[in-house]
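Student: Sharing a model that was predicted from the sequence below.
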Amino acid sequence: MRLKLFAFALFLLPPLVAGAQQSKLYRWVDADGVVHYGDKVPAEYSELPKQVVNDHGVAVEQLAGKKTEEEIEADRVAAELEMQKELQRRADQTLMVTYQTVDEIEMHRDRRVELFQAQSRVTELYLSNQRRALDMMQREASRFKPYNADPNAPMVDPDLVKAINETKSTIARHEDNLLNYRAEERQIIARFEGDINRFKVLKGID
């Protein structure tokens, strides 16, 4: 029985070895338009597009060559456009699920705008108080050196100078905050205006 199995294994061995040794046949065209065939592609042609062909010379596989800078840029632009389309699709879907009417969008917009307007009003009131306090401290400091040119004037209290500088910094910081609140309010209005226009397009509203 073992002898028969051994003989059968020897019978199968040659085709298996032959199959393992069989290599692919490539076809490619060089820069001069000359067609080449070979089981290996020389290094100078490795970046060219090529085909794997069968025994009848029929292409069974396409192998892309190295892409040019123009092709790489075209792929990048195409991928970016596809991403933008997908983002727009998701935004449209969210818009349609979130709102049923234009009035709902406007109500949501007005609530968001009111939040920033409220922050602006609080900041404006705080700034008014800080500016009034700064004015009082500066008038007090004006009686002392170095804010007073009178050579007989006493030196200003360092704590008063510190308070003036801190108040100036606080005012500058809150002035920046106020500018940011107003900028964000404008951005919110513009964003919702875009949402309203897009919603009308999707709903077919004139």
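Tutor: Nice, thanks for sending it over.

Student: Every contact and neighbour count from this point should use C-alpha atoms.
Tutor: Fine.

Student: can you pull out the helices in the protein?
Tutor: 2-21, 69-98, 102-141, 158-203 (DSSP state H).

Student: For the last one, name the packing helices and strands.
Tutor: On a contact count with 3 or more Cα pairs under 8 Å, 6 or more residues apart in numbering; DSSP states H and E, helix 158-203 meets helix 69-98, helix 102-141.

Student: got those helices as CSV, with distance to residue 25 columns?
Tutor: Below are those laid out as CSV (distance: least, Cα to Cα, whole Å):
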stretch, distance to residue 25
helix 69-98, 27
helix 102-141, 64
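
Student: put this beside the first:
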Amino acid sequence: MIRRLRLPASIISCVLLGLAANTWAAAESKPPSGKIMKWVDEQGVTHYGDTLPLQYSGKTNSINAHGLPQTETSNPSPGNSESGKESEQAKRDRTLLAVYSSEQEIDLARDRNLQMDQVMLEGLEQRKLSALSRVQDLKKEEAGYLKRSKAVPEELRKDLKFATQDIGKIDEQISERKQHMDTMRLRFENDKKRFIELKTGVPASENTSPAR
């Protein structure tokens, strides 16, 4: 036999009012546009909500009613990118004037930076000479076996192969080091030209002294 539990009318009314309040609150919490905003804070934590904090405005992500992500990017004014470049150039100019007081100091800084690269380059060239000498010795040993009509040992073949490959790797490192040094020289040369422009107020193209 099943007994039916009868609740007082006051309790039933409270339950119905609670359900109605929850339904109203859920309806109010939905964004009017049907989109949920997504943003990432300074700690890299992703947040979701119907209202985007002001400090995260600009580029945000939203999720539409179908659960698909949407990207919303505020249109930058045409002058923003240009002003950013100018600001970066102004920063570099201030650094140049703060670090150096003459063209000679720029040349000295260039030489100091190149000194370590030069030491490394000389070390690579010494390694290459040693590798070349080893390859020559291995080839002589190989020729001795061939002259006596004997089979060249597999270990000798491997040593010769690895020694030859080592020379190729050293050549690549030498080329990369030289390229790095050329890039550094060019950077310091450009810094010196800009330094002269800032000091004299004359563009580098017009500040070149005529050849004697």
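Tutor: That came through fine. None of these values were measured; they are calculated from a predicted model.

Student: hmm, back to that, so which of the helices and strands packed on helix 158-203 of the first structure gets nearest residue 2 of the first structure?
Tutor: When these are compared by Cα to Cα, helix 69-98 sits nearest residue 2 of the first structure, at 61.1 Å.

Student: Mean neighbour count, the helices and strands packed on helix 158-203 of the first structure: which tops it?
Tutor: Most buried of these, by mean neighbour count (mean count of other Cα atoms under 10 Å): helix 102-141, with a mean of 15.

Student: Can you spell out which helices and strands pack onto that one?
Tutor: In terms of contacts (3+ Cα pairs under 8 Å, 6+ apart), helix 102-141 of the first structure is packed against helix 158-203.

Student: mean deviation of the helix it packs on from the second structure?
Tutor: Compared with the second structure after fitting, helix 158-203 of the first structure deviates on average by 0.9 Å (mean Cα distance after the TM-score superposition for the first structure).

Student: could you check the angle helix 102-141 makes with that helix?
Tutor: Orientation of helix 158-203 of the first structure against helix 102-141 (axes from the mean of the first three to the mean of the last three Cα atoms, to 10 degrees) gives an angle of 170 degrees.

Student: rewinding a little: out of the helices of the first structure, the one nearest residue 60 of the first structure is which?
Tutor: The nearest among these, by Cα to Cα, is helix 2-21 at 17.8 Å.

Student: returning to that earlier point: can I get the helices of the first structure in JSON lines including distance to residue 37 of the first structure?
Tutor: Formatted as JSON lines, the helices of the first structure follow (distance: least, Cα to Cα, whole Å):
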{"stretch": "helix 2-21", "distance to residue 37 of the first structure": "18"}
{"stretch": "helix 69-98", "distance to residue 37 of the first structure": "26"}
{"stretch": "helix 102-141", "distance to residue 37 of the first structure": "66"}
{"stretch": "helix 158-203", "distance to residue 37 of the first structure": "56"}
